Structure formats: C-alpha cells, structure tokens
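Visitor: here is the input, now give the coordinates:
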Amino acid sequence: MSKNIDIFNILSGGERVTLECKKATKGVPASLWETYSAFANTYGGIILLGVVEHMEEMDNSKRFEIIGVEDADKIRKDLWNTVNSREKVNINLLYDDDIQTIDIDGKKIVAINIPRADYTVRPVYINNNLSRGTFKRNHEGDYHCTEQELKMMLRDANEAGNDGLLLEYYTMDDIDIPTLERFRQMFQTLHPEHQWNSSDHKEFLINFGGYTKNRRTGKEGLTMAGLLMFGKGLPVRERFDNLRMDYIDKSNLVGDQRYSDRLTYDGTWENNLFNFIRMIIPKLTRDLPHPFSMNGVIRIDDTLQAKAVREAVTNMVIHSDFMINGVLKVEKNDDCFVLTNPGLLKLPVEQIYKGGESKARNQRMQNMFRMIGYGENLGSGFPLILNAWNDKHWIKPELLEQPELLQVKLTLHIQNEPINEPINEPINEPINEHLSNRQIAIIMAIKKQPFLTRDDLAKEVGVSLATLKREISILRKNGYIGRGGSNKNGQWLLLKKICK
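Guide: Next comes the predicted model:
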C-alpha cells in the first residue's frame, strides 16, 4: 500500500469487488475477517474502517460518508494481534505498511490493504474452519466458498501440478495407438537422435509422465496426462465425463447458417487432447495472413501469428482444470478467435501479461507439447502472443477470468487497433460536467477497447453488471455513447469528447 494513500481517489471509483467500507466506530467488526479471507482468495482489496457506504445513493460524492473511528491506535493493535493469531486466520499476509491510519479533517480512518494470496497458500480461511471459514468475493460481497472451489484451491497449491494423478484401472489398452504414433513421429522429427525413440510405447509414456507406478502400493497405470492426451475416446469420456471439447467455426456464414464447421464428440475421431489440438490449429491458422518469405530456397510458411495461435491453444490445455465441469472450447469468428478453458488463473492477469513466470496446472502435458515444438519456454508464451499481435497492429489480446463460471476466456482479435480518437466526431466542445468518475472510467475503457461486452466492461471498470447497466443507460440517454451491432459482437461508439 502506498504510504500516501489517497482515500478520495479510492472512494471516487465507487463500489467494486476490491473495496469494502465498514463503520467500525468503536472497534474491529467481526465481519472484517470474512472480507480478509475473501479478498485474499480473490483479487485482493482495501478495507476502510470509519467509512459508511450508503448503498441506495447513486452519486459517489454522497455515497460514502467519512465518520472516522474513536480509537485508531487500539484498532490497529487489535488488527495486528488478531491477524497473527492462528486461532482467527490461518496465515498473515500483511506487511507493516498494509495497515495505516489516515486523518481527514480530524476524523481518523484505518485503511487495510489485503493482498491477493499466492496460489501456494490458498485457501485463506478463518476460525480454524476450512469448510465454513473460507470466503471469496464477487460483486455482491463476501460469500462462502463451495466445496468445488475449495478443492480447486487445494489442488492448485500443489506445485507438482494436477496431471500426474495415477488413474487406477486405466492401462495401455486405453491408449489410442495411432494417436500416440503421430505424437512419436513429430517427436522423432524434431529429435532424431533422442534415446527415447527406441523405447516401446509404455516406456515412452513413462518418460513423459503419461504412465506411472506407485512404489508403495505397487499399483500402476496411466496418469491423467497420459489418458487425456492419447487415450481412446470412450475411456476418456468415461473417466472425464465432466469435460467436453468443442470447436465451432462461425466465420464466413451464409444465410441462416449457425456455423460453417464444427468439431465435437460425434464418433468420427478419438476424443483426446492431442487429436483435438492437432485438428483445430490448422483450422485457426489457415486464414491468417501468410506473406511470402524465403530462407534461401525454402519458403517459410510459419508466421509469428501462427506460432502465437499454437501457443494460445497450448496454453488453454496446460492451464485447464480437468477435475471440474467445463468445456474446452475454441470459437472462430470473422474478427476474432475465442478460447475458453475450465479453471481459474493461478497468477494475476497483470503478471501473466508481463511474462517471466509460468505456473501450469498440467506440467506433464506442458512438457509433452514443448517436446514437439508447441509451447514456449517457461513464462515467455503470453508475451509471444502479445508481440505477434502487436506486429500486425491488431487489437491487444484480452485475457479474462470469469469466476462465476469457473473459467478463463482469451479473445484474439484479428483486426487493427482502433485509432486513439472518438469513433464519431463530437458535435460540441469537450465536456465532462455532471459526469461521475465511474462514468468517465466507463468512457475511457470504451475508448480503449470498443469491442468489450457488457460483462467484460463491468470487469474492466470494477463494478457489478447491474451498476454498469445503470451507468450505461445514463450515458446513452445523455448522448455520450452509443452502440452498433449485437450485444455479443457489436462495438461501443463515443459520441462526445470528454476532458480527462
């Protein structure tokens, strides 16, 4: 937390998932620790003690009332004593500067910065009760984690990844040999002198982590990675009936067509991950620009953008949580690719954009893909995607976590970045009178990314969908913004300039 924290700047943004105000006049409210757990398990956030939020008030300048606390020193002491007590919270995430006293016109506010907990220490829970003391945060406030959310966090805390799990009673008989042989052929082409080329299929899978033996019990069999990557369709669907793989092409539609191509469970292919990835990548890359390029007498057909698409599809698989209900879905549109995978992000979005660190859930699959040329070195994959898109001046790829759906969505726009000017020229001079900071934030987000959906725009601005719709209605009524096209594929239009 900054030592010169600006309370008014924080409050001007209005309600959001990373801000909680509590009256707390006489002491630390019991509900604070639920918020501590919720912030730590979600995106982090700031708690302000001595501030009352009037939920019915729409104007931010009137919504938050600074009343102060009676004894800030005692509250700070109680906070430190409690956060260091394992009887209340299972881990202390706070540093010295994370609890501050701020004086505003003689009224003292206690500000507490709760960082997002690293995936290795989640879940953060209270009252020595993992099942009832673990909370997360959404636009409605703090809520008890479901059993599925708890299991997800506990699995993610395992640094060894998820895909090494021994699947009892699944053997080499459940492997689709033609699939495995295709993989081995690609491996041998890249590594012609590798000693694993002479191994039989079982030994080959053992070396890749696709087959294992429990030394204590003597049981052996396929791992999750082995079955999902190379298994026959029927055993894959039996063991992972919670998972679907779906590719749908909605580009170049004619008339009433709903899609021009689709790959799903239809009995025409063995439904494993390697086949799915191998079949959809050419479908995605064939319409990308392929400028003529030569290396000596050899034509180079691979491009930065094609490599980036392979990276994106590979990332979708290696970061998926295959233990929850979900769809591994790839959608091709005229203007974008949309990739969706089950599971949430182990790292913050901003850290992923920077690169330098990789925390794949499925490390054995990650290694399998890397050994056939799919997937970059650790932590460099997403920057590769960003660089490839920037090279074409395409709109920046959008990585969005959707906690309510327990999934992650990556949108790769195949169109140029809009110029940094209003889409429509303003009729009047620039104005921003009567606009709240929240409304200005919405306009600036639209200016930057006019193709955001309402859900994504709410996430970008940090408000609930209901709040966004209310603000959008006001902005449209007053002629600041408009919208062209459908809710899903349309774009926002800026009709007036504002003074930022």
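Visitor: contacts and neighbour counts: CA atoms only from here.
Guide: Noted.
Visitor: quick one: the helices in the stretch 201-350 of the chain?
Guide: Using DSSP state H, counting those that start in this stretch, the helices of the stretch 201-350 of the chain run over residues 201-208, 224-230, 233-239, 273-285, 304-318, 349-354.
Visitor: mean neighbour count and distance to Ile126 for those - can I get that in a markdown table?
Guide: A markdown table is the format used below for the helices of the stretch 201-350 of the chain (neighbours: other C-alpha atoms under 10 Å; distance: least, C-alpha to C-alpha, whole Å):
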| stretch | mean neighbour count | distance to Ile126 |
| --- | --- | --- |
| helix 201-208 | 17 | 40 |
| helix 224-230 | 28 | 33 |
| helix 233-239 | 17 | 35 |
| helix 273-285 | 17 | 39 |
| helix 304-318 | 22 | 32 |
| helix 349-354 | 14 | 26 |
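Visitor: another for comparison:
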Amino acid sequence: MLDEELSEIVANLRVLGGDISDVEVKQSQRELPKTIRETLSAFANTHGGVLILGLSESTTFSATGVRDASKLSNDLASLCSTDMEPALRPLIRVHDFEGVKIIVAEVPELDPAQRPCFYKGAGMTKGSFVRVGDGDRRLSSYEVQIMLSSRGQPREDEQAISGTGLQLLDPIALESFIARLRTNRPHAFADLDRDHLLRRARILVAGHDGTENLSLAALLALGSYPQEYFPQLMISFVHYPSVTGQPSATGTRFLDNLTVEGPIPIMVRDALAVIRRNMSRRAVIGGAGREDVWEYPETALREAVVNALVHRDLSSAARGTQIQIEMYPDRLTIRSPGGLFGPVTIDNLTDEGISSARNATLMRMLEDVPLPGETRTVCENRGSGIRAMVSALRAAGMSPPQFDDRVSSFTVTIPNHALLNEEVVRWIESLGEEGFSGSQCIALAMLRNREILDNRSYRSATGVDSRVATAELGDLVARELVTQTGSRRWAQYELSQRGHRPPSGEAPASTRSDRRPQLLDALGDETLSRAELARSTGLTDQTVRRWLSIMRDEGTVELIGSSPRSSTARYRRTRQGSLFSPAEPG
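Guide: Okay, the predicted model is just below:
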C-alpha cells in the first residue's frame, strides 16, 4: 500500500467516524492485541481487508504509533503463518504517518476452497470468524459446515431418500419430463430406455444398501408431496400489518398467514398466488402519464421465489429451516437457508456470466420441468434470474432489491414504492434545476427515500456503467443537492440540506443555489485558480468547477492559460462579469 492510499483510508475513517467493513484499526503500541486473530480470520473468510496498527479509534483515529515497528511486524507475520489455519500471507508494511510509525497489513480473501480460516488455538468451530459490518462475528457450527461444503460441489440434492420410489412422483409431471429430455437433449437421452434415462437424469440413485431410491432433487422437482419426508422444505408466508412486524393498534398480528407446500413448481405457483392476493395497486408516472400497476412486478417476484427454492441449502443441518416470505407495508422479504455459493458475491451478483449452483442436479432437472399451466420451465433464466429481477424492478421505476448474505442465510428485500410517483416528480421539479438525466432522477428519489447510495447501488438501480455513475453523482454533488461522505471506493451519498428542503412558496431553488455572485466577488480584480476559489468561498471543488463552466459559457469569466481540467488553470472576471446582476439567475 502506498502512503497516499493510507492517507486516503485514514481520512475516510475520520470522516465516517468509525471502522468500515474492510478496514480494522487497533491501538497496539507494544504488543499485538488478542482480538487480532479474530480480525484476520474474519477478513480471510469474507472479502479481505486492511488491518492498521497504531491508530486510536477512541480519539477520532489519531496516530498513536507503535513502539517497536520491526518487532511488531515480525510478530504479526509469525502469527499469520503459525497460528492461523490455513496460513495467511498478508502484505505487511511499516509507514511513517503523521510523525509516528504505524503498521498496515493487507489481508487477502481466501479462496472458498480453503475456507474457513481459523485460529488454531481455538479450533475450527470456535476460532472461525466472518466480517459483518465493521465487526468480527464468530461463525456458528452450521456456518462452518456451510463453508466446508463449499470447498467442492455439494451433492445433497443427489442423496438417495430411503424407502422412496417412482410411485411418489407425479406421473404426468414425470412423463412430461422424460419427453422433454428426449426432445431437448437427444444426444444424452434419446436412445436410452426408460430405466437408464431415469438413472442418468439422477431421478433414481443407489442408496447405501445398493437399492434404487428417488434422489432428493427428484422428490423436490417432481414429487407429489415432498413434505411427507421433509416437512420443513416448504415456504411460510406472513403478511404483517406494520413495518416493524408488531401487531396493529387493533391487536391484529397477521393480515395473512399461509404454509406453501408441494414440489417446487407448485410452490412457485402458490407462493406467487398468495403474494398477488396480498398486493394492492399504486399509481406511477411514466412517459404516457399516470398508470395504475401492482406493487411488485411479476418477473421480480417469480425470480426471487425461484432463486430461494433452487439455491437453498439442502444439507441435513438446514432441512429443519423453511423459506420465509414476509410482507410488510413498505417491503417484501424472502429469506432462504444457505448463503451465496462459489465465486458469487453481493458485488458481482448482477454481473453477466457470474453464476454458481449449489444444487446443480436440482437446477438441471428444473430446466425441463415447466411451471404449472405454463410453457416456461422453472429454471428458464438459469444464470440470469437475479439480473431479470433487477431489470424488472428498474423497468417498473422501483428501487433495486437489497441483498444480504449471512453465510447461513440469503435474504432478498424488495422495497415497496414507486420511485417516480407524483409527489417525487413535484419535489424534483421544485429543486429548480434543469438537465437531470433519467438515472439522476432515480438516484434523487432513492435518496429521498433514505436509501444508502454509492457507485454500486447507483449502477444497480439505473443500469449505467461505473464511469457514467461517477460523473452523474459528481454532478449532483456539484449542484449541491447531494453531499459526499468518504472518497473513491468508500464514497457514500446523501441528500444535502438543500435537497431535503420541501416544496414551498419560497424563492425558487435555483436562486438560492446561484453561486455566480459569490465566485465573482471572490475573483474581484484578481486571477485565481479553482482551488483558491474553493478555499475563498468554502464551496466544494465540484461546485466551483460546475459554476466556472457555466460562467465561461455565458462570458462572465475567462480562462487564463491551460485547459480547465488542469490544476494550474486560472480565471478572471470579464467586463460582462463586472456588470453581472444576481437578479438574473441562469
């Protein structure tokens, strides 16, 4: 890590006022703190991170330094090598920072095939941690098992279910499945007799005693009633009357409460039916004006339900946990046992070409099992279901789904609001600004709904690339509608005080935000750089840059010397600028 990068990290910590998910600070002047093993394990088991020794979080991250940097660095390297399993090899460097020496260790993320990383002295179960927010949390024994199973391809869906046979399958669904295999995959199945086809498709598998039984995948995909053997492999649906899940003022605990059972295709159909039954309609503003639509788009709901059913953990430890669908007035939450599998992470979940199946055999079956009453199959969107969900919400003018991966569970939350409804459109118009892009309008609406916004969530909500997202967010900051906390990959955005101002009978927002008089007064008869103008006026660099561009175009200031992108560029008032009247906002 370069000194400049360290300075940026510390500056962000001081602005944010606390540790962040991939940076941990410890005040350790003479010896390594005992909790350092927990942090090393947590970083290695999550997404990696930066460990800094010699800063004090209790005093706003002041640089307290370490006494013997060389010894402490060697102790840290030795601990990583001998006390952690598998051994860690972080990049450790001593930095001279604000007059003291501090130690920075960049801990890499472990490949899933090597997890969990744990402290040997505590053992795998008690010594394995994961990073949650800005803290380290010990993994449960179940979560350790999940990580161990992710070292290879899980085979729970191919497990033989003792005492089962073809009589437990829906005969119509089975015959339809066989016919589709022969038609769609002729090379593998067209010339096989029925018994060999069922074995190759993993409908029938050999048990421990050598007898043939149904596989768990076959029971879930084609069975008449899988819950006879696994009662909790079902969906529970609850509709709460309040956003907190507490009873209403009249004492009503649930508006609806249902158990959804059957094979996966039936559960998809019935889960969607009960969600529809509990949905209402709302008005959204589009190109053709006002339109009444359902609260949640069908495609987003279907993909979220299918994703939960197909990717849930089927190991014995998780078979007592059902999928939970919870509807609140402001959101719909779908939670399934088992976190993300393989190379898929929250950050790349919506990227094209990133896909990994925990239950590969089950997914392959469901590619040839249609949804009841439809021609489409359950896993028609294999590898692109999450993208289809996000696209459907975007097309409906809604916020993107929120994903939460907790190793032992995966949760999808879909906020229940149209971003650009009549009230929000009036609010955006009241800001008195022109030239917003469609994606900027969506971002403003998200911020008004108090959602967290960064470059990644901006891209997810709008579909623009990272370069456009950076430019458009910068423009909102320059317009003083949005304030930025942190920088680069730690940057987060929220509405400014001006952005929070509701529509009223006051002067137009454009008059209140006109910075031309302020900049012209600062220039006076001098020639100043952009940085000097920012210091003189107290405005951000983005705001100064924006208004100087406007003023150059209208002829009230002129550029002296190099390109306006250069830090050495200087500006001075023109004759027209000397005559400028603030009563004429542009």
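Visitor: what residues does the most centrally placed residue in the first structure make contact with?
Guide: Nearest residue to the geometric centre of the first structure (C-alpha atoms, centre = their mean): Glu401, 3.0 Å. Counting by C-alpha atoms under 8 Å, 6 or more residues apart in numbering, Glu401 of the first structure makes contact with 344-345, 407-409.
Visitor: if you rank these by neighbours, which is first?
Guide: Of all the contacts of Glu401 of the first structure, the highest neighbour tally under other C-alpha atoms under 10 Å goes to Leu345, namely 24 neighbours.
Visitor: can you give me the strands in the stretch 1-150 of the first structure?
Guide: Applying DSSP state E, counting those that start in this stretch to the stretch 1-150 of the first structure gives strands spanning 19-22, 45-49, 51-53, 64-66, 99-104, 107-114, 135-138, 141-144.
Visitor: quick one: average offset of the third one versus the second structure, please.
Guide: Read that as strand 51-53 of the first structure. Superposed on the second structure, strand 51-53 of the first structure shows a mean distance to its aligned partners of 2.4 Å (mean C-alpha distance after the TM-score superposition for the first structure).
Visitor: what about the residue nearest to the centre of the first structure, which helix or strand?
Guide: Per DSSP states H and E, Glu401 of the first structure falls inside strand 398-402.
Visitor: one step back: okay, the strands of the stretch 1-150 of the first structure in JSON lines with distance to Asp6 of the first structure and mean neighbour count next?
Guide: Formatted as JSON lines, the strands of the stretch 1-150 of the first structure follow (distance: least, C-alpha to C-alpha, whole Å; neighbours: other C-alpha atoms under 10 Å):
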{"stretch": "strand 19-22", "distance to Asp6 of the first structure": "14", "mean neighbour count": "19"}
{"stretch": "strand 45-49", "distance to Asp6 of the first structure": "12", "mean neighbour count": "23"}
{"stretch": "strand 51-53", "distance to Asp6 of the first structure": "14", "mean neighbour count": "21"}
{"stretch": "strand 64-66", "distance to Asp6 of the first structure": "13", "mean neighbour count": "18"}
{"stretch": "strand 99-104", "distance to Asp6 of the first structure": "9", "mean neighbour count": "18"}
{"stretch": "strand 107-114", "distance to Asp6 of the first structure": "10", "mean neighbour count": "22"}
{"stretch": "strand 135-138", "distance to Asp6 of the first structure": "23", "mean neighbour count": "24"}
{"stretch": "strand 141-144", "distance to Asp6 of the first structure": "23", "mean neighbour count": "17"}
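Visitor: please identify which of the ones you listed is closest to Ile75 of the first structure.
Guide: Within the strands of the stretch 1-150 of the first structure, the stretch nearest Ile75 of the first structure is strand 107-114; the backing value is 7.9 Å (C-alpha to C-alpha).
Visitor: the first structure: which residue goes with Asp157 of the second structure?
Guide: For Asp157 of the second structure, the aligned residue in the first structure is Asp163 (criterion: TM-score structural alignment).
Visitor: contacts only, for its match.
Guide: Per C-alpha under 8 Å, 6+ apart, neighbours of Asp163 of the first structure: 223-225, 361-365.
Visitor: one step back: redo the helices of the stretch 201-350 of the first structure as a markdown table? Include distance to Leu94 of the first structure.
Guide: Shown next, in a markdown table, are the helices of the stretch 201-350 of the first structure (distance: least, C-alpha to C-alpha, whole Å):
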| stretch | distance to Leu94 of the first structure |
| --- | --- |
| helix 201-208 | 40 |
| helix 224-230 | 37 |
| helix 233-239 | 42 |
| helix 273-285 | 41 |
| helix 304-318 | 32 |
| helix 349-354 | 20 |
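Visitor: among these, which is nearest Asp256 of the first structure?
Guide: Smallest distance to Asp256 of the first structure across the helices of the stretch 201-350 of the first structure (C-alpha to C-alpha): 21.7 Å, for helix 273-285.
Visitor: angle of that closest one against helix 304-318?
Guide: 150 degrees (axes from the mean of the first three to the mean of the last three C-alpha atoms, to 10 degrees).
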